[in-house]
Each structure stands twice: as structure tokens, then as C-alpha cells.
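In: structure for the following, please:
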Amino acid sequence: MATEHNSQLVVRKHRPAGHTHTVAVAVAPLFVLLAAAFSGSPVAVAADSSPGLVELTLVAGAQEKGAVCLDGSPPAYHLQRGSGSGSQSWIVFLQGGAWCSSNTTETCSGRKMTAYGSSKFMEPITFDGVFNDQQPQNPDFYNWNKAFVRYCDGASFSGNAEGEAEDGTKLYFRGLRIWEAVIAELMGKGMDTAKQALLAGCSAGGLATLLHCDNFRAKFPQEVSVKCVPDGGFFLDAKDLSGERSMRSVFNGVVQLQNVSEVLPKDCLAKKDPTDCFFPAELIKSISTPTFIVNSEYDSWQIQNVVAPVGSYPGDTWSNCRDNIGNCSSKQIDVLHGFRRKLIHELKAAEGKREWGLFIDSCFTHCQTQWNGSWHSPTSPRLDNKTIAEAVGDWYFGRRKGVKQIDCKYPCNPTCGS
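Out: The predicted structure is shown next:
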């Protein structure tokens, strides 16, 4: 992945007393669309008194704990209280929005001037999909407590370091502390008495769901039903059209810049490079908590950024295909089928886990749990005649055994729509 280096960032990784480690890394310019297009956020709206808005809550005392966004502002979340039979059930959803990496085309310093790096720019939002509080649109989880955690650290809620750019600007890579501070505050707001809990997330938040799944489980008594649903977070270490491993370059930059090793599986770190252990294919081998993976075989973000990133192909030969799978030639479809084969192969570890579930459709999309249209509606994608909402509900509540569905090749599924 091509980058333009224009500033130096000194990173200080937090380690036990007596240990110091200083690293100089290059940081590339901001590419806002990467984060904005895949924010993993329910519909964001301007702050006003419109009905249906869920207000922003800043985490109390977070700054004193060093649990801060890239710019040093406190982390935040949106909380909608449950009711009736759902009053002791909780969903915690981790927002997505790419990464702040030494190798990507967006800078950490630029990111902190947006809602992906500072709570100063965050606004109230509306809830949709798995957050919807209407039973027809969200039959199993409509009346649960729902917390949508904003993403402002740039490392899937996993880093623990800080840095300083050449202009003297300080940057805080404190995703792990944000995770701990938010969960602690939610526990103090009633999640500690939950009978059921679900950790979920989209894109970079889906990866975070895998990284924190077992830790989330460990925060509750054994008798509490705790499960995880990563959505659109199964990123592949695949070669792009030019033969480069673009996603690995991004993840390696995140791992080195933000010091994420503390959240990586120890058994993986004993055998492999930390960057390997940041990929879902390795993470799922170590997760013991029941997990339901929602992903597309033709994930639109990965087609555009992993398989066919700009610069990996001559001219505009892939421009139309990467934006709309319906425009792909038969040869291009064969390349995308290769991505599908690799995804299915890397999901084998999940297929072999009895309490796990899968909804792997063939739709050209990215993140499907947080929108009514893809979560549960007459036009939602279906596998085995079940929407994602129905499949997740059947799995979570044990209404069906073996809820593991992997779709046929594109364009076989008419419920994907256009």
C-alpha cells in the first residue's frame, strides 16, 4: 500500500517500571474517507432535540486513568436503557472506523480532528438494526440495554502507548484503557447484575470484539449467558492484485505504533509474530466464549482495500468492479471467488467449535447488524430462509442447533439485492 511520509512520530510504549522503549515511525497523511465510509455507527445526526436521538455520555474520571481518545479527550458512548423482560440484558457494541497506523494513508494527528480521534466532535445518534427498540424490526433484542461505544483510539480498542509528532502535538494510543474504563462504568450502571450479555461490533469494532471477547466473558459470573457477535471484522492477510499484502502492512503498523500485544493471545504470541496474532484467523483459535461471526464472502471494504486497493492495478481496470460487484468481468469475479475461498478456509476453526455460529452471505456489503435493512426486514439477506436477526437470535437462545450458514458463490443468493 503506497504511503507518503511527511512527519515523524515518537512512540513511547507503556511497560513495567524500569523498562523503556522508544520507537520512531513515519506517519502518512489523512485519508478521511477510509474512516468515514466504514464508521460502524448507526445514523449520526446533528445535536438537537429531535425524538429518537440517543445522547452522548462521556466516561466519568477516564482522563485521570489515562483512558483517553487520541487528542486526550474522554471516551464516550451512547446508552439506551432496556425495559421489561430485557431490563437485565445488555448489548455492548464497539464502533468501527479503520485504524491509526504508521503505514496507512491517514495520520493519527489528522484523525484526532474528527470524531474518530476526539469526543469533542461526537454528536447524538439514532439507533437502528440490532439497536432498534421496536420488536418487529428487532424481535429478540429490542428491549435490551444497549451501549454503543464510540471509537476514538484507532487500534480496535487495544493499544497502550503515546506519541508526539514533529509539531509537538501529543497523541494518546489508549484503546485498551478506554475499553476497561467504559466497561467499568457500564458495570456501575447496572450491567454487573446482567443475566444475559452480548458483545458485538462492526469492522474495526468487529475485530475488537474478537480481541476482547474472552475478557468480556470473564467480567461476569459463570451463570450469566455471555456471547460475542463480530460483524464485518474478519480481515484477511491476503495478497492484493499487485502481490502486496496490504492488510498485513496496515496491521503491522497498528501493532508497532500502538503496542497492542497485551490483548493478543499468549499462545499465539509464543509461536508467531504479533502481527499474525492480530488477524482473526489466529484470534478465533484461542477464543473460548461462544461467538457468532457475521461476514460477507465478498466483503466490499476488503474488496476495495485488501484485494484491489488503488495503485494495485493498471489504470482504471478495476475501478468499476471494486465499487460494484455487478460491474465485474468473469475474470475479475474469479479473483473475488479466490478471496471467498480463503475466507472460508480461515473460518474452519470456527466451524469446528460446537457453540459457535456463522452467517457468511455472498452479498457485496460490509457490516450488516446495525441497519434495519440488512438486520431484519423484508429485503434483508437470508440464509436458510433466516435473516441475520433471526439467525443470531436462534443461536443466542439455543432455538436451533448448528446455526452455521455459509452461502454459495455470487451471484447465487437473490436476497442480496443489487
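In: from now on I want contacts and neighbour counts done on CA atoms only, so please keep to that.
Out: Will do.
In: residue contacts, the nearest residue to Val224 once chain neighbours are set aside?
Out: Leaving aside its chain neighbours, Val224 sits nearest to Lys195 (5.1 Å; criterion: Cα to Cα, 6 or more residues apart in numbering). Lys195 makes contacts with 88-89, 223-225, as judged by Cα atoms under 8 Å, 6 or more residues apart in numbering.
In: and these, which is closest to Lys272?
Out: Using Cα to Cα, Ser225 comes nearest to Lys272 of the contacts of Lys195, at 32.1 Å.
In: also this sequence, please, to line up against the first:
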Amino acid sequence: MANPHLRALLRWRKWAKKDWAIAAVGFTLTVVFALSLISDSRRRVNGSVTNPSFGLSQNDDLVDLTLLRNAKDRGAFCLDGSLPGYHFQKGFGSGSNNWLLHIEGGGWCNTMSSCSQRKMTALGSSKYMDRQIRFSGILSSDPAQNPDFFSWNKVKIRYCDGASLAGHPENEIKKGNKLFFRGQLIWEALIDELLSIGLSEAKEALLSGCSAGGLATLIHCDAFRGLLPKEATVKCLADASFFLDEKDILGNNTMRSFYHDVFQLQSVMRSLHRDCTTAMEPSRCFFPAEIMKRLQTPVFLVQPAYDFWQIQNVLVPEGSDPQGHWKRCRLSISNCDTDQMDILQGFRNSFLKSLSEFRPRREVGQFINSCFTHCQTWMSETWHSASSPKINKKTIAVAVADWFFDREVVKQIDCPYPCNPTCHNMDFTAIY
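Out: A predicted model of the protein is given here:
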């Protein structure tokens, strides 16, 4: 029987040819990483994957899924009307009163059709969610993998609304193929439940998220700070979430158009800062650069300068390369020719320029490496291990902890590709 991870990837490849490619790409990030996080030189033997369980420690605890108890009364539903969920692992010892929340990623849906497809997956329905998952990386309870946060109360928030926990029900269709756009209500119900089981007494707290979950982190960061004790240390971390408002290789604003559709479909405006939505075209306030301009809470950005998701969906989206000149480059940065690398370097420069506005702010931490990857905090292999990506000999975990505990100002900006030999660069060529 074929590997179930591979079957999922093949389904994703088929979906990606539809008009909802950007949403579909995000669906299987977890599968992609578990199967395919590939170093240029370490993991390929005769074209095959050498360790299909890469990044998952056998010692990590399995953590049960909890469905929100108050969700039905609050009207907080996943896309299909099922109850949202989370995984909770109680803290111990010195971490008993500290909390780490991590919002999973998984793209967005921008049409009724794509949201209807999405509700048949774990990213739109708790019916399809694993009842147990392993905590690793930033959620690990192993001090060797997670030296500063291992003993904290840890929560993985499942993502099932398709709009970064920011949607509102105004555009729901009451008959026919029912979809629930309740992201904001899910967020509020979830936080209320966590407050009732100890979060309200937190001494230290870190709200984090990956990809679309990192965007949700930025959207809700200040509100999260406002719900916790004034004397608590509260900060936020966004991993692979700084999505750019850049033109693609044909000069089209593909990502801006896509975000506009998500914004309109799920009535996201009410979850965004009014100062922004009244100052410009409102859907542009869904971009992280605009959100961060108004954030008051300290935030840390973990971001690959060559984010494969953004290269494949913002810079070279499906349909922008009908002749297939970019096919091999999109699958592995090592396949890019000189002209393509020049364009990728320009994309990196645009990213760094967008970040430059925040560099003077001491409370904004940055770890920007030169890897062809996406999320890096949720797996031990890239969060903190002997072979993790490093900048100036520091892993992501060490850099984040130095920032969180105010050990030092952290502004780690890597040199351009291919300068960093510690990168785990994704390579999809064996799969496609």
C-alpha cells in the first residue's frame, strides 16, 4: 500500500491545479514537512527520502484533542459546523504558571467552492482531525529539544476556519451547502476556555503560530496581551508568516487579489485595526507589514528569506509560468539558474526592505535565515538540534529565548543563499 503521506501529497498536487491553488498548498504543510524536509546533502540517497519520520522524536508525548466545551453556545464552529479543538499539555515545575500557545498553519480559502473543499479536511472540520498528535519543536517537553519552554503549559490550536481565525458570519449562506465563517468566534471561545483552566494566572506567555497561524498570531497579539495580568510577560512569535504584497513574475498582484477575496468572503475587516482599514483599501490590512505597524506587544519574526511557499504562490504562482521555465526551480532552489536566482535575490531584497521599518524597534526580534523552507519552529530538527539551521552559531530556539527573556536584542539576518550550510532546504523533486 502506498505511503499515506505520499497519497496526501499527490492529492494536493491535483488540487493545486484548480483555481484555489493558494489555499490548497497550505493544506498539507504538515505532511510536506514530515515527509520532505530535506537538506541539500544529508537526506537524499539515489533520489529517495532516507528518513520519513524526520523531525518527529519517538520520545515526544502524544497529546489528546480537546473539543471546545463552550463552542456550541458561542456559535464558534469550524467551516463545516463541527466543534473547534486544541491539544493541551499541562506545565510542570518552574513552568507551571507559564503558557505557550501555537496556532497551526494551513493556508486560506477564498471562494465558496474552495471552502467547501476545505471543510472535507482537518483544516475545515474537527471530524478529520487526528485525535492525538505529537508535540515537538517549540511544543516539546524534552529539555534537550526545547531548553527554555519545555516545562510550560503548552497548547496547539487547531486551525479550521480558513481565514486565520479572523472571519465573521455576515456572508454565510443559510441554505444549501452551508459554510460557517466563525474564525473570530473560535478565537474568543478558545481563549475564554484556556483562561478558565489557568491561562488567566499566567506569569509568562508566548502566543505563536506558523504560516496562516502566524498571521492569526499577529492579528490577535495585542488582544491576547490585554486579556492577561498586567504584570505578566506576554509576547508573540510569528513563524513564516510575513507574507509579501509583491507582484508575481508576470507583474500581477496575485497575493493581493487572493487576500482581497478571503477578506471579502469571510468579512475579516472587523478583526483588523480600524486605523488601517480607514486609511487604505481595507483588504491590504490583512498583510503582516500593515498589522505590525500598529502592534504594541513585542513580537518575534522567524522567517526564511527564500520561503518556498511564497516563491511558489506569491512570486511564481500556478498559471504564471505556462512554459514551465520555473518548474524545477520552484521545486528546489538548487535547480534555479542564474537569471532565476537574480529574481529570487530581488524577492529577498523586497522582504528585507519591508522588515527594515521594524529593525529599530528593540522589542521586535528577528531570525531571518537564507533557507528554502517554510515553518521552522514546530519541529525539533529545525527548532533546536545539533543540525538545526543557525545564524552566528545560534539556533532559532536560542535566539527566541534570548529575546523573550530579554537576554539581548536579537536581530539575526543571514547572508544571501547559498551562504548558510546549516540550512535544511526543501527539495520536492523526488515527489513530483
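In: in ChimeraX, select just the buried ones from the contacts of Lys195 of the first structure.
Out: A single ChimeraX command suffices to select whichever of the contacts of Lys195 of the first structure are buried according to 16 or more other Cα atoms under 10 Å:
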select :88,89,225
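In: keep only those of the contacts of Lys195 of the first structure that are in strands.
Out: Residues from these lying in strands, with DSSP state E as the criterion: 89, 225.
In: can you give me the strands for the stretch 151-300 of the first structure?
Out: 161-165, 170-173, 196-202, 225-231, 292-296 (DSSP state E, counting those that start in this stretch).
In: where do the helices sit along the first structure?
Out: 32-37, 108-111, 175-188, 204-218, 246-258, 266-269, 274-277, 280-286, 300-302, 319-323, 330-346, 348-351, 372-375, 388-396 (DSSP state H).
In: closest one to Thr169 of the first structure among the ones you listed?
Out: helix 108-111 (7.6 Å).
In: quick check: the closest one aligns to which part of the second structure?
Out: Using TM-score structural alignment, helix 108-111 of the first structure corresponds to residues 115-118 of the second structure.
In: circling back: what's the match for the residue nearest to Val224 of the first structure in the second structure?
Out: Here Lys195 of the first structure is matched to Lys203 in the second structure, going by TM-score structural alignment.
In: what of Pro274 of the first structure?
Out: Following TM-score structural alignment, the counterpart assigned to Pro274 of the first structure within the second structure is Pro282.
In: surely its match is in contact with Cys276?
Out: Yes: the pair Pro282 of the second structure / Cys276 is scored as a contact, 7.1 Å apart, by Cα atoms under 8 Å.
In: roughly how far apart are Thr422 of the second structure and Ser48 of the second structure?
Out: Taking Cα to Cα, to the nearest Å as the measure, Thr422 of the second structure falls 21 Å from Ser48 of the second structure.
In: same question but for Val155 of the second structure, I mixed them up
Out: 34 Å.
In: between those two, which has more neighbouring residues?
Out: Applying other Cα atoms under 10 Å to Val155 of the second structure and Ser48 shows that Val155 carries more neighbours, namely 22 against 11.
In: now which residue in the first structure aligns to that one?
Out: Using TM-score structural alignment, Val155 of the second structure pairs with Ala147 in the first structure.
In: also His273 of the second structure?
Out: So, by TM-score structural alignment, His273 of the second structure is matched to Pro265.
In: now Ser94 of the second structure
Out: Taking TM-score structural alignment, the alignment pairs Ser94 of the second structure with Ser85 from the first structure.
In: which residues touch the residue of the second structure most remote from its centre?
Out: Largest separation from the mean C-alpha position in the second structure: Lys175, at 32.5 Å (Cα atoms, centre = their mean). By Cα under 8 Å, 6+ apart, Lys175 of the second structure lies in contact with nothing.
In: separation between the counterpart of Val302 of the second structure in the first structure and Phe235 of the first structure?
Out: Pairing criterion TM-score structural alignment: the partner of Val302 of the second structure within the first structure is identified as Val294. Going from Val294 of the first structure to Phe235 of the first structure by Cα to Cα gives 12 Å.
In: neighbour count winner among the two?
Out: The residue with more neighbours, out of Val294 of the first structure and Phe235, is Val294; 26 against 23, by other Cα under 10 Å.
In: the residue nearest to Gln80 of the first structure when sequence neighbours are not counted and Gly190 of the first structure, how far apart?
Out: Using Cα to Cα, 6+ apart and skipping the chain neighbours, the partner closest in space to Gln80 of the first structure is Lys146 (5.2 Å). Remark: distance between Lys146 of the first structure and Gly190 of the first structure (Cα to Cα) = 12 Å.
In: of these two, which one has the most company?
Out: Lys146 (25 against 15).
In: ok, that one - contacts?
Out: 79-82, 90-93, 131.
In: which of those residues has the most neighbours?
Out: Phe93 (30 neighbours).
In: picking that back up, show me the contacts for the match of Val155 of the second structure.
Out: Applying Cα under 8 Å, 6+ apart, the residues contacting Ala147 of the first structure are 77-80, 90-93.
In: so which of these are in strands?
Out: 77-80, 90-93.
In: buried stuff in stretch 279-299 of the second structure?
Out: Those would be 282-289, 291-292, 295, 297-299, for stretch 279-299 of the second structure by 16+ other Cα under 10 Å.
In: got it, and stretch 262-275 of the second structure?
Out: Those buried within stretch 262-275 of the second structure under the rule 16+ other Cα under 10 Å are 262-269, 271-273.
In: stretch 405-416 of the second structure too?
Out: Applying 16+ other Cα under 10 Å to stretch 405-416 of the second structure flags 409-414 as buried.
In: again, but for stretch 342-355 of the first structure
Out: So stretch 342-355 of the first structure, judged by 16+ other Cα under 10 Å, has buried residues 343-344, 346-347, 350-351, 353, 355.
In: any chance of those residues in JSON lines with distance to Lys13 of the first structure as columns?
Out: Below are these laid out as JSON lines (distance: Cα to Cα, whole Å):
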{"residue": "Leu343", "distance to Lys13 of the first structure": "33"}
{"residue": "Ile344", "distance to Lys13 of the first structure": "36"}
{"residue": "Glu346", "distance to Lys13 of the first structure": "31"}
{"residue": "Leu347", "distance to Lys13 of the first structure": "33"}
{"residue": "Ala350", "distance to Lys13 of the first structure": "33"}
{"residue": "Glu351", "distance to Lys13 of the first structure": "37"}
{"residue": "Lys353", "distance to Lys13 of the first structure": "36"}
{"residue": "Glu355", "distance to Lys13 of the first structure": "37"}
